[in-house]
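Colleague: the following block contains a protein sequence and its predicted model.
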Amino acid sequence: MIVGQLMGANAVAAIGSTASLVGFILGFAQGMTAGMGLLLANSFGAHNPQQVNRRFSLSAVIALFVAFILMLVGVLLAGEILVLLGTPTTILTAAQTYIQIIFAGIPISMAFNFLSNMLRSIGNSRTPLLFLGISSIANIIFNFIFILVFHWGIAGSALATVAAQFISVALCFWYIYRNVPLLYWHKPLNIKFKEINIQLASGIPMGLQFSIIAIGAILVQRSLNQLGTDAIAAFSVASKIDQVSMLPMSALGTALGTYVAQNAGGQKYQRVLAGIKQTFVLSVLMSIVITLMILLSSRQLTYLFISNPKEMLLSLTQTYFRLVTPWYLLLSGLFILRFTLQGLNYNFLPMLAGVIELLMRALAAIFLVSIWGFVGIALSAPLAWLGGSITLLYRFWKAIRRVQQSIALQERSQGLPDE
């Protein structure tokens, strides 16, 4: 938003052209730490503090190692990948500058994702949200300082993001040190391969799921780059609004996954079912409200990101909103399906759903864009959500049946009549 107001549509397009690549790298980091967080939540729900601390310490070592590998790969190959994606030459240099700084900050970004996911895993979701809010405010302030005062341009925007993330990491460390001895890091001794395998078996599938979905976005980005700077800028603006709009639904899904993992670990299956039902209703209602708000104010939303947009850019963003936002209802259900299964330790199928989402986005990028242009780009997201939901629906139903059977067994063992 700030970049568009201060630097114009080309700067928005430059940053937007990197979004899919950033999502591919950072998505793996975010997904991996979330997966390991669900494993820790299960131990917390089982009231096993020793296992919680050991899993936290092992996860920290793994996350640190992965972060530096991703940083090196991202910084070294960013320019070549942007060229392969067909990034327009008018924005290539700015895009490369931005993405290399973002990738250099991967250890910081992963540290925040890791610590916030660990806090959520032990039932504290409010503190990470507070620190994320502080980080967002800091990001806005840094953007103004780095762009208006220091005149650092695109590099300033990237540095503002990394600096704001560093503040959130520092706050997480401070909070854990003061209040959460359970998450103090201790050097893990006598590490067994089985322990590492358990951590990776929980973290990697979820990381791959995020990255696989992002590969589809990369294919879409390549097709988008062929449509010109206006299309890239319009898609970037619409995607930013998309991301903000999806946050409440995604946050509910993430919270549900942690809640399910905790209660499944403690064998509190009635609470699992109640949490799924309540989250589903809340998420659906939220998706309807968000859809109506965007459709009623789509033109004004574009002006928030670009001070003087061309009529073509306005038309493209409105086309995107009309085609995509009505599908938020389906997306809210997809988050429920995915995170419930992950909370119940079904890791493979959500990853398979990610592959289906990739195939659907690839279909849109290869075929629909050549036929309908920007409309094909917009339809790639709803098609991906539809494919992912269909893939997960049957296994979700089977998982719910198994939870219900566990409830029946508990009632029999306690001498209670079946419902």
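Modeller: Here it is on my side, so go on.

Colleague: contacts and neighbour counts: CA atoms only from here.
Modeller: OK.

Colleague: what residues of the helix ranked longest in the chain count as buried?
Modeller: Criterion DSSP state H: the longest helix present in the chain is helix 374-413. For helix 374-413, burial by neighbour count (16 or more other C-alpha atoms under 10 Å) applies to 374-389, 391-392, 395-396, 399-400, 403-404, 406-408, 410.

Colleague: quick check: the gap between G123 and A261.
Modeller: 11 Å (C-alpha to C-alpha, to the nearest Å).

Colleague: want to compare, so here's the second one:
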Amino acid sequence: MTKDMTSGSIPKHLVTFAIPMILGNMFQLTYNAVDAIIVGHFVGTSSLAAVGAANPIMNIIIFFIVGICMGTSVLMSEYFGANDIGKLKREVSTSMIVGMIFTIFMSIACFFLAEPILVITQTPSEIIPEANIYLKVIFSGLIFTFLYNIYSSTLRSMGDSKTPIIFLMISSVLNIFLAILFVVVFKMGVKGAGIATVISQFVSCALCIVYVYIRMPILRFKRSEIVVDKTLLKDTINYSWVTALQQTCLYVGKLLIQGSVNRLGVNSIATFNAVTRIDDFVLTPEQSIAHATTTFVAQNRGAKKRERIRKGFYAGMIIEAIYWLIVAGPVYMGSGSLMKLFVPDSGAEVIGLGVIYLESMAIFYILPGMTNGLQGYFRGMGDLKITLASTFIQIVVRVMCSYLLAPNFGIAGIAFSCLIGWIAMLAYEIPAYFRHKKNLKLYLKRRN
């Protein structure tokens, strides 16, 4: 079901759009975390560390694909807000065809480069074989990742955040059962966890395709409509490339940070794998709120409704702050219990290191909420260079600080490197927002 955000209650639009995304992403994170929990408890700390070392590499590729889909969704939201359905369909067709070709080439390249990348990132030699197997399995299913994300981005651009999330929830539950089956019952180790994830991605992708064909006539294409529109291709590449670079920049930074953690030993690697999963649970809702802001702003940009853009941004930032107030206390007070989900009681050192990290991060989480809100606004306005530049600044500062602080402060140094990186990011974004706000009227005229 589509939703026009160019009229009606602004907070209601943002909340009702964000909540399904939050719930669905929580399910996705749950099945990602299930891999770590099952591997940690039933295979061992070494295998947990292998999955942890593989995750940043995997995320670089996956979120590059996600970035491509995010970029095209901004254009789709604009065309939908302007009620230009013909242009919307041509944009969907163009991004689908070009994206599939690109993803296939990327999947092949990553499959063969997995092990060399693990070596370059100074992954301990004893966990490279398992990490390599896990990555090869995940990379084999990248086409399903792309198809799910392009279909879900298209639906979200039209105001439907519920449907793709329902399919994601179904696949998440499936992944839990498959992970238990392959890892615990069939004793397939990290390879089994990877296979469970790929099968689940295929299911979410297939459900999206079937739903669009049956229930969304507006997105049902005739053979003559399946084209690459050369007039839209340039904007599609520009938007997709910048958002993909932004996502890649973020996860390349995380990969480099993983390198600083790898030097601290297997226990620290296992700790970092666990706490980053918890970070994801906290930060993903902030990102979902920002995505709601992006869709809202982009639709109203297409409709040229300046005042609703301003009010929508402010409402999004308030929701981000409220969310932080809700989540900070439970993370701080329950850090030990959260770590025990990933590591059995015998892993006392890993649990202790995780508590140190999480108690600091619980306080710091307000900052990424603010940066996400600002990024949601800039994406919706189509000013993606600001989002790329601010992410680049944050990552450079964060990586530098992690290598400076980790040798002396261990895992706590990684937490404080996040804090410094987010502060640097806000120092760039806030002045940029006020400049942008001042010129908003002229900006809209220029973009439209």
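Modeller: Yes, it's here. These numbers were taken from a predicted model, which means no experiment stands behind them.

Colleague: comparing G123 and A261 of the first structure, which residue is more hemmed in?
Modeller: Comparing G123 of the first structure with A261 by other C-alpha atoms under 10 Å, the one with more neighbours is A261, at 31 against 16.

Colleague: who's in contact with that one?
Modeller: A261 of the first structure makes contacts with L38, L39, A41, N42, G45, G343, L344, N345, as judged by C-alpha atoms under 8 Å, 6 or more residues apart in numbering.

Colleague: which one in the second structure is aligned with the fifth one?
Modeller: Under the alignment (TM-score structural alignment), G45 of the first structure maps onto G81 of the second structure.

Colleague: what of the last one?
Modeller: The equivalent of N345 of the first structure in the second structure is G382 (alignment by TM-score structural alignment).

Colleague: wait, isn't its match in contact with V74?
Modeller: Yes. Using C-alpha atoms under 8 Å, G382 of the second structure is in contact with V74, at 7.0 Å.

Colleague: ok, T145 of the second structure touching C205?
Modeller: Yes. If you go by C-alpha under 8 Å, T145 of the second structure and C205 touch, sitting 7.3 Å apart.

Colleague: who's more crowded, the two?
Modeller: For T145 of the second structure and C205, the more surrounded residue by other C-alpha under 10 Å is C205, and the numbers stand at 25 against 22.

Colleague: show me what that one aligns to in the first structure.
Modeller: For C205 of the second structure, the aligned position in the first structure is V169, judged by TM-score structural alignment.

Colleague: check Y433 of the second structure too.
Modeller: Under the alignment (TM-score structural alignment), Y433 of the second structure pairs with F396 of the first structure.

Colleague: same thing with G194 of the second structure?
Modeller: Aligned by TM-score structural alignment, G194 of the second structure pairs with A158 of the first structure.

Colleague: for its match, which non-adjacent residue is spatially closest?
Modeller: Sequence neighbours aside, Y98 is the residue nearest to A158 of the first structure in space, at 5.5 Å (criterion: C-alpha to C-alpha, 6 or more residues apart in numbering).

Colleague: and that neighbour, how many residues sit next to it?
Modeller: Other residues close to Y98 of the first structure by other C-alpha under 10 Å number 22.

Colleague: what residue of the second structure takes the place of I366 of the first structure?
Modeller: By TM-score structural alignment, I366 of the first structure lines up with Y403.

Colleague: burial of the closest residue to that match other than its chain neighbours, as a residue count?
Modeller: Of all residues not flanking Y403 of the second structure in the chain, S260 sits nearest, at 5.7 Å (C-alpha to C-alpha, 6+ apart). Using other C-alpha under 10 Å, S260 of the second structure has 25 other residues around it.

Colleague: tell me the residue in the first structure aligned with S260 of the second structure.
Modeller: By TM-score structural alignment, S260 of the second structure lines up with S223.

Colleague: and whatever helix or strand its match lives in, what's buried?
Modeller: Per DSSP states H and E: S223 of the first structure is located in helix 193-225. For helix 193-225 of the first structure, burial by neighbour count (16+ other C-alpha under 10 Å) applies to 199-225.

Colleague: from the chain's centre, how far out is stretch 346-355 of the second structure? Work that out for me.
Modeller: Chain-centre distance of stretch 346-355 of the second structure: 27 Å, with C-alpha atoms, centre = their mean, to the nearest Å.

Colleague: do stretch 259-266 of the second structure as well
Modeller: That offset, for stretch 259-266 of the second structure, works out to 24 Å (C-alpha atoms, centre = their mean).

Colleague: then stretch 305-312 of the first structure?
Modeller: 28 Å.

Colleague: how much space separates A406 of the second structure from L353 of the second structure?
Modeller: 13 Å.

Colleague: which helix or strand contains the residue nearest the centre of the second structure?
Modeller: Geometric centre of the second structure, nearest residue: F63, 6.1 Å, by C-alpha atoms, centre = their mean. Counting by DSSP H and E, the element that carries F63 of the second structure is helix 45-81.
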